[in-house]
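In: Generate a structure from the sequence data that follows.
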Amino acid sequence: MSPTNRRVCQAILYEIGAVAMVTPILSVAFDAEVSTTLPLSVLMATIALVWNYIFNALFERWEKNQIAKGRSWRRRLVHGAGFEGGLVLVLVPLTAYWLDITLLQALLAEIGLLATFFVYAIIFTWAFDKIFGLPISAQDRSA
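Out: From the prediction side, this is the model:
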């Protein structure tokens, strides 16, 4: 699979899972109707989808220049932290506005979602790599 097709496939599958998880979590946490949280989840997933593509392109560019190839758990942790950290900057104000809550409440909600998605991102990427193989940037080409 080409790097571009791989990134698009990975991002779309990741966000489908994200919407399925976030919608009920937000509904329960904020006692809100699914009719309110589903559109928010889809908007958040769309933002994350764009960020996912950009972040993975940047990460793979960095990864390609690393001496150690492959994806250790340490590298996967760095990947997950970088991806989720970038989302906080956009999603906290969006969540506060959409649910009509304070930035602090939105930040606390986002921290809860980040903890969930940090684990989800690492497991999802591991499973995706197992099914589709490592990207070219992580393969040892010296053999």
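
In: When you work out contacts or count neighbours from here on, use the C-alpha atoms and nothing else.
Out: Will do.

In: Would you map the helices across the protein?
Out: Taking DSSP state H to define them, one finds helices in the chain at 3-29, 34-64, 73-99, 103-132.

In: could you dump these to TSV with distance to residue 139?
Out: Shown next, in TSV, are those (distance: least, CA to CA, whole Å):
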stretch	distance to residue 139
helix 3-29	13
helix 34-64	9
helix 73-99	14
helix 103-132	11
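
In: Save these as TSV, and put in distance to residue 141 and mean neighbour count too.
Out: Shown next, in TSV, are these (distance: least, CA to CA, whole Å; neighbours: other CA atoms under 10 Å):
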stretch	distance to residue 141	mean neighbour count
helix 3-29	16	16
helix 34-64	11	17
helix 73-99	18	16
helix 103-132	17	16
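
In: Second chain to compare with the first, below:
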Amino acid sequence: MRTKSDRIRQAVSFELIGLATVTPLGSWIYGFPLLDIGAISVISSLVATCWNYVFNFIFDHALRYWRGTTAKTLPLRALHATAFELGLLLILLPIFSWWLDLGYVEAFLIQLSFALFYLVYTIVFTWVYDRVFPDPSARAAA
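Out: Predicted coordinates for the structure are as follows:
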């Protein structure tokens, strides 16, 4: 099991590296000023963090109410991830639209590209992180 300080290091480094990557990429790809993309990226990160807490709280309580447990099967994990991302897209849509002065369709497409970036980034980041900072209990179990 990872320690509290390791989890903090992982979360902070995930966000900082993600922001340092997505901001210049977004600015270059979409032609928006670096500060605009940087600001919307930071806002998105903060909203996603808050939404993660709220969503998981609600989802776990719903699971416990309907199933008597918070244990998740593979289909429930897929539902969980999909519902989280759709909720986040809906929350961020008006923010993206307003901040970048875009219509909802354009804002949605940019958001979708951010979500796809973070999907790939999450897989790569966690793989690299687990190799650079291995979980001691994972080594003991192997």
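
In: and of the helices of the first structure, who's closest to residue 140 of the first structure?
Out: Closest to residue 140 of the first structure of the helices of the first structure, according to CA to CA: helix 34-64, at 9.9 Å.

In: how near is the residue lying closest to residue 40 of the first structure once chain neighbours are set aside to residue 38 of the first structure?
Out: Nearest residue to residue 40 of the first structure, sequence neighbours excluded (CA to CA, 6 or more residues apart in numbering): residue 98, at 7.2 Å. Distance of residue 98 of the first structure to residue 38 of the first structure, given as CA to CA, to the nearest Å: 11 Å.

In: And residue 103 of the first structure, by the same measure?
Out: Here residue 103 of the first structure is placed at a distance of 20 Å from residue 38 of the first structure (CA to CA).

In: cool, and residue 12 of the first structure?
Out: With distances taken as CA to CA, residue 12 of the first structure is found 17 Å from residue 38 of the first structure.

In: same deal with residue 120 of the first structure?
Out: Residue 120 of the first structure is 19 Å from residue 38 of the first structure, where distance means CA to CA.

In: Check residue 13 of the first structure too.
Out: In terms of CA to CA, residue 13 of the first structure sits 17 Å off from residue 38 of the first structure.

In: next one: residue 9 of the first structure
Out: 22 Å.

In: try residue 46 of the first structure
Out: 12 Å.

In: and residue 142 of the first structure, which of the helices of the first structure is closest to it?
Out: Minimum separation from residue 142 of the first structure across the helices of the first structure (CA to CA) falls at helix 34-64, 12.8 Å.

In: and that closest one, what other elements does it pack with?
Out: Contacts defined by 3 or more CA pairs under 8 Å, 6 or more residues apart in numbering; DSSP states H and E place helix 34-64 of the first structure against helix 3-29, helix 73-99.

In: Out of those helices, which is closest to residue 130 of the first structure?
Out: Residue 130 of the first structure sits nearest to helix 3-29 of all these, at 12.3 Å, using CA to CA.

In: How far does the closest one sit from its chain's centre?
Out: On the basis of CA atoms, centre = their mean, to the nearest Å, helix 3-29 of the first structure sits 8 Å off its chain's mean C-alpha point.

In: So which other helices or strands are in contact with that helix?
Out: Contacts defined by 3+ CA pairs under 8 Å, 6+ apart place helix 3-29 of the first structure against helix 34-64, helix 103-132.

In: got JSON lines for these, with distance to residue 20 of the first structure too?
Out: Formatted as JSON lines, these follow (distance: least, CA to CA, whole Å):
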{"stretch": "helix 34-64", "distance to residue 20 of the first structure": "9"}
{"stretch": "helix 103-132", "distance to residue 20 of the first structure": "12"}
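
In: Having no further points to raise, I will conclude here.
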